[in-house]
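> got a structure for you, letters missing:
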């Protein structure tokens, strides 16, 4: 599998207070199975779907109270150059470029609007081994109330071509790399609780959104709103039992006309 173009989402992982509970939840919801946890790498545990890598989960550091959350990695050919661009454009480096064995090099950062994200320079680990099918990564968007800060940051750090959704109701920017859509930026609306921090909303594909929501609820999670039909698929933002927010989407069930972008 070829290394992804710079700026393309290439991996997602999440930290949890209770790793085993997270494995039970996502295994039931998305059909994931999990590899062995290694103490050498902080019990970082890769999730697979039919033997293909789709995400990872890992435990929160003892004695800390960092909330559970999903994190997205953008591909970079040069972790140091990306780190420099982050600094130069008002971002914060949470973790300086670091080598992870022979797997690759990573950067953890926060944009000027407060959104945490990562960059990944692939080595032996090139990222997602499948996307777009039920149980795997489907999409992601930066959700923020300070859209101008995000808009002046991400398309400079990464080579995004930016298009505006022509809508009076939704403030959305689509990001493309080499002409292909790879993500976006959404201005947080009243659908988001006022106490919700800015974040990257990671979407996972499912075969049936309503069935997925029922499973989330049966496993102790919450439906945040929806399910809602859209031209992109039927989707629903949810929260797992440990507080990590993500979205499930059935891209095969679509309604309405595609919005225009300019």
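The structure has been received and is ready for your questions. Because the structure is a prediction, the values reported are computed rather than measured. Residues are numbered from 1 along each chain as shown.

> switch to C-alpha atoms for all contacts and neighbour counts from now on
Will do.

> Determine the longest helix present in the chain.
As assigned by DSSP state H, the longest helix anywhere in the chain is helix 19-30.

> How about residues contacting it?
16, 32-34, 57-59, 134-136, 206, 212, 215-216, 219, 240, 242 (Cα atoms under 8 Å, 6 or more residues apart in numbering).

> ranges for the helices of this structure?
19-30, 79-88, 147-151, 154-157, 209-218.

> Please tabulate those helices in JSON lines, including the columns distance to residue 95 and mean neighbour count.
As requested, the helices of the chain are exported to JSON lines (distance: least, Cα to Cα, whole Å; neighbours: other Cα atoms under 10 Å):
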{"stretch": "helix 19-30", "distance to residue 95": "22", "mean neighbour count": "18"}
{"stretch": "helix 79-88", "distance to residue 95": "9", "mean neighbour count": "18"}
{"stretch": "helix 147-151", "distance to residue 95": "20", "mean neighbour count": "18"}
{"stretch": "helix 154-157", "distance to residue 95": "16", "mean neighbour count": "18"}
{"stretch": "helix 209-218", "distance to residue 95": "32", "mean neighbour count": "18"}
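
> Check it against this one:
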């Protein structure tokens, strides 16, 4: 059986990389590069650096053509697949759509797709880095990494079936959200990836919860640096807190961390 897919990269599409660097530097502690990568093929693409020296993802500057084509500030995740072209065919056969056709980039082959309900994400077959090793941009426990992946969708049952089929995830356990419905947990093997929930956003989308060292410090930094808070810190199982916001350029995000 094909190994279950993991989130191997996260990308912020934004109209203002410098502004995003200042904002996420203050809120999360990241260091976003001051200039684009020379290998990015003409687009402005900057790495997101963590305090431990690793990368948390990348920042893609949206140019006029991208904006004219409908692109807007957003966070997107990359799911690992063994064959991008075959995955695109299988996803579209099951009702997904192609937002950006399969293409080669210096670090692998990628495509942007949506699930059948319309939530966008990338798929990628990466070129293994020198020295090997798995991507560590996702971690259930570590700050400055994405710690939780949450899908808000118009059809949770269909979405879970889709991701189970195409990415080999599991779905065990749920939390009752009352009138909203069930908050259903998804797993990659024995690792909790996140959850699927009924639609709570204007359109189906993935939300990514970034780990912070102190939820109250990060909360204050959001408003002090031009962001907007859309949900206040709420205690979650295990004693930490989660919240949601919108950065100054309009991309929504989540945060999770302890209260100190």
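Alright, I've got the coordinates. Bear in mind the structure is a predicted one, so any value in this text is a computation, not a measurement.

> do you know which of the helices of structure 1 lies nearest residue 9 of structure 1?
The closest of the helices of structure 1 to residue 9 of structure 1 is helix 154-157. By Cα to Cα, the value is 12.6 Å.

> quick check, distance from that closest one to the centre of its chain.
The chain centroid and the centroid of helix 154-157 of structure 1 are separated by 17 Å under Cα atoms, centre = their mean, to the nearest Å.

> circling back: mind putting the helices of structure 1 into TSV with distance to residue 197 of structure 1?
Listed next are those as TSV, based on distance: least, Cα to Cα, whole Å:
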stretch	distance to residue 197 of structure 1
helix 19-30	22
helix 79-88	20
helix 147-151	13
helix 154-157	18
helix 209-218	22
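
> mind checking which of those is nearest residue 166 of structure 1?
Closest among those, using Cα to Cα: helix 147-151, at 16.0 Å.

> how about the closest one, which residues of structure 2 does it hit?
Under TM-score structural alignment, the match for helix 147-151 of structure 1 in structure 2 covers residues 156-160.

> which residues touch that stretch?
Contacts with stretch 156-160 of structure 2, where a contact means Cα under 8 Å, 6+ apart, come from 115-117, 153, 171, 196-198.

> Now do the same contact list for residue 115 of structure 1.
Residues near residue 115 of structure 1 by Cα under 8 Å, 6+ apart: 142-144, 198-200.

> where's the nearest residue to residue 136 of structure 2 once chain neighbours are set aside relative to residue 148 of structure 2, distance?
Nearest non-adjacent residue to residue 136 of structure 2, counting by Cα to Cα, 6 or more residues apart in numbering: residue 8, 7.2 Å away. In this view, residue 8 of structure 2 and residue 148 of structure 2 are 13 Å apart by Cα to Cα, to the nearest Å.

> who touches both of the two?
Counting by Cα under 8 Å, 6+ apart, the contacts common to residue 8 of structure 2 and residue 148 are residue 138.

> Could you find the counterpart of residue 236 of structure 2 in structure 1?
Per TM-score structural alignment, the equivalent position to residue 236 of structure 2 in structure 1 is residue 230.

> how many other residues sit next to that match?
16 (other Cα atoms under 10 Å).

> Only the buried subset of the contacts of helix 19-30 of structure 1, as a PyMOL command please.
Selecting only the buried entries of the contacts of helix 19-30 of structure 1 in PyMOL, with 16 or more other Cα atoms under 10 Å as the criterion:
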select buried, resi 16+32+33+34+57+58+59+134+135+136+206+212+215+216+219+240+242
